[in-house]
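In: Sequence plus the predicted model coming up.
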Amino acid sequence: MTTAPLTTPPRPLLRLSLAPHDTPPRLIDGAWWPRSYDLLTELPLLLGGLPPDWGNITIVTVNGSTWSATPGRILVCNQVVRLRRTETASAPHTVTLLAPGQGRWDLLVVPPDTTEEAAEPLMTI
């Protein structure tokens, strides 16, 4: 009997583009192109791929009508992250990341079903 070694499937690549750190403040700090609207799946990948100097993100605000239902908080990278939902019509395709004492970052969310051709200019920050 032969046993196959256990392997974990590769993590999908994070599709994230951030504005250069040395640029003046802007309305949008980057663009994120998740693969689904399942925040419990997508958020750990996003937070794990952020620059270390952004600090520990403890609050994430998303558009409530866009994302799947989520609990009020989740554990990501061994830290509790509070999830807030908003129904603000002015920002249906953004996610706000807060790190106390470090800052606030607003990312454009490219819809998961966007074609690569259409997403490319949106990911250019």
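Out: Nice, thanks for sending it over.
In: Going by C-alpha atoms from here, please, whenever you check contacts or count neighbours.
Out: Noted.
In: middle-most residue in the chain, spatially?
Out: L46 (4.2 Å; Cα atoms, centre = their mean).
In: thought that one was touching R11?
Out: No. Using Cα atoms under 8 Å, L46 is not in contact with R11; the gap is 11.7 Å.
In: if we can go back for a sec, list the contacts of the residue nearest to the centre of the chain.
Out: 14, 16 (Cα atoms under 8 Å, 6 or more residues apart in numbering).
In: helix/strand/coil for it?
Out: Secondary structure, DSSP: H, G, I helix; E, B strand; the rest coil: L46 is helix.
In: Return the distance of it relative to T7.
Out: 23 Å (Cα to Cα, to the nearest Å).
In: how about the helices in the protein?
Out: In the chain, the segments counted as helices under DSSP state H are 39-48, 116-123.
In: residue ranges of the strands in the protein, please?
Out: Per DSSP state E, the chain carries strands over the ranges 16-18, 30-32, 59-63, 73-76, 79-86, 94-99, 103-109.
In: for comparison:
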Amino acid sequence: MTSTTAPTRQARLALTPRTSMAGLLDGAWWPYSRDLATELPPLVNALRDRFGRVTRITANPMPWPVAPYQVPVGGYAVHVGWFTDQAPDTMILLSYNLGRCDLLVIPPETEPSSAARLMAAASAPGNVHTTGTLMSEEHETGRLLRGAGAGEDAWETDGGASRQPQPRSHPRPVVGARMIYLPQGMRR
């Protein structure tokens, strides 16, 4: 008996290097289609070594014609939370073990050269661009904003100063707990 399922393609994914300072994004994903049930399993499998077992994702339903609440991935279900206030080109993947992974989702119909630029920018060490900034700049000009390593001379001619990226921690999700941030002097 032969199987009727199509072979799974490898996820087109670019992640920031593990040894770099964290930026606003952990990388970019360029799915082959807008079918989340088909595209999510290869993505989750590609992230397993780095982020552990992904159990939940959050996304905006606008780019996905079918919005399932669960997607089967290798013997378990990844739960999907749909949020219209989340940027349409952002996907957040959550893992019990290692926290979260924030990805730019590049539309499947994007030209390969444009997708390559977006993937490089989103996975650049210390990137300071949001998914919305990256997508609108690529759409409007076909080129990306200067990265965190842009020279001071270039920024001076633009009338601004470079922003140093701030490290972003990946907190582990804790069920039933409330995080309270205390000023430096009030910590024990």
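Out: Nice, thanks for sending it over. Quantities reported herein were computed from a predicted structural model and do not represent experimental measurements.
In: Quantify their similarity with the TM-score.
Out: For this chain pair, the superposition-based TM-score is 0.85 by TM-score structural alignment, normalised by the length of structure 1; 120 aligned residues with a Cα RMSD of 1.9 Å.
In: would CSV of the helices of structure 1 with distance to R84 of structure 1 be doable?
Out: Output for the helices of structure 1, formatted as CSV (distance: least, Cα to Cα, whole Å):
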stretch, distance to R84 of structure 1
helix 39-48, 12
helix 116-123, 24
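In: what's the most buried one of the ones you listed?
Out: Highest mean neighbour count of the helices of structure 1: helix 39-48, a mean of 16 (counted as mean count of other Cα atoms under 10 Å).
In: What range does that one cover in structure 2?
Out: Helix 39-48 of structure 1 corresponds to residues 36-45 in structure 2, going by TM-score structural alignment.
In: what's the average distance of the matching stretch to structure 1?
Out: Here the mean offset of stretch 36-45 of structure 2 against structure 1 after fitting is 0.7 Å, by mean Cα distance after the TM-score superposition for structure 1.
In: dump the residue contacts of the equivalent of A99 of structure 1 over in structure 2.
Out: A99 of structure 1 maps onto S95 in structure 2, with residues paired by TM-score structural alignment. By Cα under 8 Å, 6+ apart, the contact list for S95 of structure 2 reads 51-56.
In: what do you get for D106 of structure 1?
Out: Applying Cα under 8 Å, 6+ apart to D106 of structure 1 gives the contacts 27-30, 94-97.
In: roughly how far apart are it and R26 of structure 1?
Out: Distance from D106 of structure 1 to R26 of structure 1, by Cα to Cα: 9 Å.
In: what's the answer for T66 of structure 1, then?
Out: 24 Å.
In: who's in contact with the aligned partner of C77 of structure 1 in structure 2?
Out: Using TM-score structural alignment, the partner of C77 of structure 1 in structure 2 is G74. For G74 of structure 2, the contact set (Cα under 8 Å, 6+ apart) comprises P41.
In: quick one on the thing from earlier: tell me the one of the contacts of S95 of structure 2 nearest W82 of structure 2?
Out: When the contacts of S95 of structure 2 are ranked by distance to W82 of structure 2 (Cα to Cα), R56 comes first, at 10.9 Å.
In: ok, the equivalent of that closest one over in structure 1 - contacts?
Out: Under the alignment by TM-score structural alignment, R56 of structure 2 pairs with I59 in structure 1. Counting by Cα under 8 Å, 6+ apart, I59 of structure 1 makes contact with 81-84, 97-99.
In: next one: L40 of structure 2
Out: L40 of structure 2 makes contact with 71, 73, according to Cα under 8 Å, 6+ apart.
In: Tell me how far V105 of structure 2 lies from P72 of structure 2.
Out: 20 Å.
In: Comparing the two, which shows the higher neighbour count?
Out: Neighbour tally, V105 of structure 2 and P72, criterion other Cα atoms under 10 Å: the higher count belongs to V105, 26 against 13.
In: So what does that one match up with in structure 1?
Out: So V105 of structure 2 corresponds to V109, using TM-score structural alignment.
In: so its match makes contact with V95?
Out: Yes. Here V109 of structure 1 lies in contact with V95, judged by Cα under 8 Å, at a distance of 6.7 Å.
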